[in-house]
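pasting the sequence and the predicted coordinates here, then a few questions.
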Amino acid sequence: MDSRHMQIGEVAERTELSLRTIRHYEETGLVTPSARSQGGFRLYTEADVARLMVIRRMKPLGFTLEEMRDLLAATDRLDTPAPSAAEREALLERVRAYEQTAATKIQDLRVQLARAEEFAATLRTRLEQGARP
């Protein structure tokens, strides 16, 4: 991965998260800047951006900060060479559970979207009927 450091503004632009949101995720321990500049500015790497993208993708699905923290901890641990076979399987099972939960939440959102589209179509029909003389 690219080891180039980015300031928080560039990270915010790339992730489409506000500076305030990124700082909040830092305060809650979900993400930690990889470095600080001599002036004390937060500096991030591509890995930090990838981590923020995971968080950004979990948020609209209704995952809690604790669930985000748990998933990130599991994936962080999977990325290390140290886990035993048993620990690796347990970590993979945790990730599978999040994937299954995400799939269920996505299906629920699809149902809500379909209902919203039906509602909008009903309103359009009503407007078209009302516009006729």
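Looks like it came in fine. Numbering: from 1, shown residues only.

alpha carbons only for contacts and neighbour counts from here, please
Noted.

which neighbouring elements make contact with the helix or strand that contains Glu118?
Of the helices and strands defined by DSSP states H and E, Glu118 is found in helix 85-131. Judged by 3 or more CA pairs under 8 Å, 6 or more residues apart in numbering; DSSP states H and E, helix 85-131 is in contact with helix 65-78.

may I see the buried residues of the helix it packs on?
Judged by neighbour count using 16 or more other CA atoms under 10 Å, the buried positions of helix 65-78 are 65, 68-72, 74, 78.

again with stretch 31-40
Applying 16+ other CA under 10 Å to stretch 31-40 flags 31-33 as buried.

repeat for stretch 50-59
By 16+ other CA under 10 Å, the buried positions in stretch 50-59 come out as 51-53, 55-56, 58.

before we go on, here's another structure to hold up against the first:
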Amino acid sequence: MRIGEVAARTELSLRTIRHYEQAGLVTPSARSQGGFRLYTEADVQRLMVVRRMKALGFTLDQMRDLLDATDRLDGDTGLGPDERRALIERVREYERAATEQVDRLRAQLARAEDFAATLTTRLHHPPAVRS
């Protein structure tokens, strides 16, 4: 699929997708005869991982590191048991960091919802006017 379709499916801008390509996070699987970037479903899934990591505040280097670890685990070519365990532990560290960030975001959302409810209550039940 071409970059426009990928942008629509991932809800990322063309510019962002190109930026992630320049950063080494995703590479189009092919190019058309006209030079257009062509992406596979696997490329789209990779961009979705990046999008989700970005929303949780991970850096480009962290994204690159996680993608490297998962690529190596998925490829499974010539990994020794120690190297495999080390890669799995790297992925677990990202899982823990993601879970911690989700918990922080939930707490922040709860505070924001409480604040909005306070304002709503205030608007529907204004204080009595003093004379």
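Cool, the structure landed. Note that this is a predicted model, so its numbers are computed, not measured.

superposing both, give me the TM-score.
Once superposed, the chains reach a TM-score of 0.94 (TM-score structural alignment, normalised by the length of structure 2), with 128 aligned residues with a CA RMSD of 1.4 Å.

quick one on the thing from earlier: show me which of the buried residues of stretch 31-40 of structure 1 is closest to Ala85 of structure 1.
If you rank these by distance to Ala85 of structure 1 using CA to CA, Val31 comes first, at 27.2 Å.

please pull up the equivalent of that closest one in structure 2.
Residue pairing (TM-score structural alignment): Val31 of structure 1 is matched to Val26 of structure 2.

quickly note the distance from that match to Phe36 of structure 2.
Noted for Val26 of structure 2: a distance of 15 Å to Phe36 of structure 2, by CA to CA, to the nearest Å.

at the geometric centre of structure 2, which residue do we find?
The centre of structure 2 sits closest to Arg52, judged by CA atoms, centre = their mean, with a distance of 1.9 Å.

tell me the counterpart of that residue in structure 1.
For Arg52 of structure 2, the aligned residue in structure 1 is Arg57 (criterion: TM-score structural alignment).

and the host helix or strand of its match, what does it pack against?
Per DSSP H and E: Arg57 of structure 1 is located in helix 46-58. Contact analysis of helix 46-58 of structure 1 by 3+ CA pairs under 8 Å, 6+ apart lists helix 8-15, helix 65-78 as its packing neighbours.

the helix or strand following the first one against structure 2, how far on average?
Going back to what we said before, that points to helix 8-15 of structure 1. Later in the chain than helix 8-15 of structure 1, the nearest helix or strand by DSSP H and E is helix 19-27. With mean CA distance after the TM-score superposition for structure 1, helix 19-27 of structure 1 departs from structure 2 by a mean of 0.5 Å once superposed.

comparing the helix or strand following helix 19-27 of structure 1 with structure 2, how large is the average distance?
Downstream of helix 19-27 of structure 1, the next assigned helix or strand under DSSP H and E is strand 35-36. Taken over the aligned residues, the distance from strand 35-36 of structure 1 to structure 2 averages 0.3 Å (mean CA distance after the TM-score superposition for structure 1).
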